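Colleague: Fold the following for me, if possible:
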Amino acid sequence: MDQLIFLGTGDSMGVPRVYCTCPVCQEARSGGRNRRLRSSALLRTAEGELLLDCGPDWVEQMEGLGQRTLTRVLVTHPHHDHIAGLPEWFDACRWTRSRGTVFAPGIVFETIRRQYPWLEKKLAFVPNDGGMEFGGWQITPWEVCHGKNGYSFAYRFVKNGYAWAYCPDAIHLTEKQKKPLHGLNMLVLGTNFYKEEARVESRSVYDMKEALELLAEAKPQRVYFTHMSHGVDIDAGYPLPEHVTLASRELTVSLRTGE
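Modeller: Down below sits the predicted model:
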């Protein structure tokens, strides 16, 4: 059975924040459940594995899995917390004399090439604007609003009638952008806070209260919140529906595709 393994569930800075002594950071600093690496997940199938985003905690995430190799990465958008592990993966490919493949919409590669112009010596960049297939999954990207940070991409995965989506960085979705979230068996959605107090124009990711309004429209059967800041205590007991779970590192979810 295919699985999704959460390797990181933190926001762009991760938890703990080095400067912060809040209770959440202190608990995380002592190795507690609030310790969160930058958001990433691993789709494991009979065909192999597909990493969703490759951020600055990639080495620690690989060590946590006990893995020394990686073949494929799917990128949601070209921000530091989602691509900063690519140079380290490049170095691993260089030393092991191997090559990797990165999938993303073409516009994402434009930024990656500007930041890391040498990566294509060892990593093949494959645009997936029109969709792609892996492990029997039909994978379709679509652009979503990332608030003050511009745009991101979410992905919808469909196999044997089972559908799920990965949307770690989004806010203020239009009706068109919400449409692929309807009819899902599972949704992975980014939520920085339970209730964020910052000015709405300065924000880039849903908070949980806003996310619940989105879920009431889209009606996914199962939901996992990720991309959480130090404003979230995983053990706080927030008033969330039974089908909503705060994801934690190494949480493994079975994708019941009817195989």
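
Colleague: Please make it C-alpha for all contacts and neighbour counts, starting now.
Modeller: Fine.

Colleague: tell me the secondary structure for the closest residue to Tyr166 other than its chain neighbours?
Modeller: Beyond its immediate neighbours in the sequence, the residue positioned closest to Tyr166 (C-alpha to C-alpha, 6 or more residues apart in numbering) is Val188, lying 4.9 Å away. Secondary structure, DSSP: H, G, I helix; E, B strand; the rest coil: Val188 is strand.

Colleague: so Val188 touches Ala163, yeah?
Modeller: No - using C-alpha atoms under 8 Å, Val188 is not in contact with Ala163; the gap is 11.6 Å.

Colleague: after the helix or strand harbouring Glu60, next one along is what?
Modeller: Taking DSSP states H and E as the definition, Glu60 sits inside helix 58-65. Tracing the chain past helix 58-65, the next element assigned as helix or strand by DSSP H and E is strand 72-74.

Colleague: Now do that next one: everything it contacts.
Modeller: Counting contacts by C-alpha atoms under 8 Å, 6 or more residues apart in numbering, the residues outside strand 72-74 that touch it are 49-54, 100-104.

Colleague: now do stretch 106-119
Modeller: For stretch 106-119, with C-alpha under 8 Å, 6+ apart as the criterion, the contacting residues are 77-78, 83, 86-87, 90, 125, 127-129.

Colleague: Go through these and flag which are in strands.
Modeller: Helix and strand membership here follows DSSP state E; of the contacts of stretch 106-119, those in strands are 125, 127.

Colleague: Could you also give me the structure for this second sequence? I'd like to compare it with the first:
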Amino acid sequence: MKVRFLGTGTSTGVPQIGCDCDVCSSTDPRDRRLRTSVRIEIDGKVLIIDCSPDFREQMLSQPFKKIDGILLTHEHYDHVGGIDDLRPFSIFGEVDLYMEERLENALRERLPYCFAEYRYSGVPNLAVRRISAGEDFQIGTITVTPIRVMHYKLPILGFRIRNFAYLTDIKTVEEAELRKLEGVDTLVVSALRKTAHISHQTLDQALEMIGRIKPKKAYLTHMSHEIGLHAKVEEELPPNVLPAYDGLEISV
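Modeller: Coordinates of the predicted model:
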């Protein structure tokens, strides 16, 4: 399995418009963060977790080939704002969107032309594949386990694919859901910043979660400019934990 980080930033991206802090002014390319998403290649299939507003830019550098499934975590714009840009991929047929019922309802309201029964030429050819938190689902030979996490009061999904797990926008996770992550080799978790936030875990809270799950390797994502310079954060972390950056590709 190959995992490529398409974006590792929070909802505003980094640099943040109008900000001239050390991070937003940095010349280190690792401090430039598009909105959070990953591309996964496994068993000859391409999966993407979340379809950010930066999707077009993110995909320009990737091979143009069929997307076999887009796994959506929740309805916030920084995670679904690129759905209209799936139009070019319709040349390969329907693009399957895996999502919960609540998220489907939200997208049908926001993007009715993408989900209408009779769609005009040029809109993305999308197929909704409804999933639920308590049931594994299949994409070809690939088993995906949804993980229920809480984004403050909003229930959203993370995903486990074999020995890889991806959890973004976390504030809390119940113990029963953490047990679904036992034996994970590679874990990706969000860490917004170092100070408290109402709906996101801090860097320390992310490290605490990593300590409970005990993966061999962990990567941080969904980071704001407030977390600090990539180079400095990297120095502060345990040996098995790294801040991810846009364009980083790992093998699992």
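
Colleague: got the contact list for the corresponding residue of structure 2 for the residue nearest to Tyr166 of structure 1?
Modeller: Counting by TM-score structural alignment, Val188 of structure 1 lines up with Val188 in structure 2. Residues near Val188 of structure 2 by C-alpha under 8 Å, 6+ apart: 165-168, 218-221.

Colleague: Please list which of the residues you listed are preserved in structure 1.
Modeller: When these are mapped onto structure 1 through the alignment and contacts are counted by both residues aligned by TM-score structural alignment, their matches' C-alpha atoms under 8 Å, the preserved ones are 165-168, 218-221.

Colleague: what's the closest of those residues to Tyr152 of structure 2?
Modeller: Thr168 (12.3 Å; C-alpha to C-alpha).

Colleague: Can you verify my assumption that that closest one contacts Thr221?
Modeller: Yes - taking contacts as C-alpha under 8 Å, Thr168 of structure 2 lies within contact range of Thr221: 7.4 Å.

Colleague: overlap in contacts of these two?
Modeller: Between them, Thr168 of structure 2 and Thr221 share the neighbouring residues 188-190, with contact defined by C-alpha under 8 Å, 6+ apart.

Colleague: Just give me the closest of the residues you listed to Cys19 of structure 2.
Modeller: Of all these, the one sitting nearest Cys19 of structure 2 is Ser190; the distance, using C-alpha to C-alpha, is 22.1 Å.

Colleague: give the contact list for the closest one.
Modeller: By C-alpha under 8 Å, 6+ apart, the contact list for Ser190 of structure 2 reads 167-170, 200-201, 206, 220-223.

Colleague: Now go through the contacts of Val188 of structure 2 and say which are in strands.
Modeller: Among the contacts of Val188 of structure 2, the members falling in strands (DSSP E) are 165-167, 218-221.

Colleague: What is the burial count for the residue lying closest to Asp68 of structure 2 once chain neighbours are set aside?
Modeller: Using C-alpha to C-alpha, 6+ apart and skipping residues adjacent in sequence, the residue nearest Asp68 of structure 2 is Val46, 5.3 Å away. Residue neighbour count, defined by other C-alpha atoms under 10 Å, stands at 17 for Val46 of structure 2.

Colleague: And for Arg119 of structure 2?
Modeller: Taking other C-alpha under 10 Å as the neighbour definition, Arg119 of structure 2 ends up with a count of 13.

Colleague: next one: Glu135 of structure 2
Modeller: Should you count by other C-alpha under 10 Å, Glu135 of structure 2 turns out to have 10 residues around it.

Colleague: Could you check how far the corresponding residue of structure 2 for Gly48 of structure 1 is from Met1 of structure 2?
Modeller: Residue correspondence to structure 2 (TM-score structural alignment): Gly48 of structure 1 is matched to Lys45. Lys45 of structure 2 sits 10 Å away from Met1 of structure 2 when distances are taken as C-alpha to C-alpha, to the nearest Å.

Colleague: Equivalent analysis for Ala165 of structure 2, please.
Modeller: In terms of C-alpha to C-alpha, Ala165 of structure 2 sits 12 Å off from Met1 of structure 2.

Colleague: just Ile198 of structure 2 next, same as before
Modeller: 34 Å.

Colleague: These two - which one has more neighbours?
Modeller: With neighbours defined as other C-alpha under 10 Å, Ile198 of structure 2 and Met1 compare such that Met1 has more, 15 against 10.

Colleague: And for the more buried one, nearest residue in space, chain neighbours not counted?
Modeller: Ile42 (4.7 Å).
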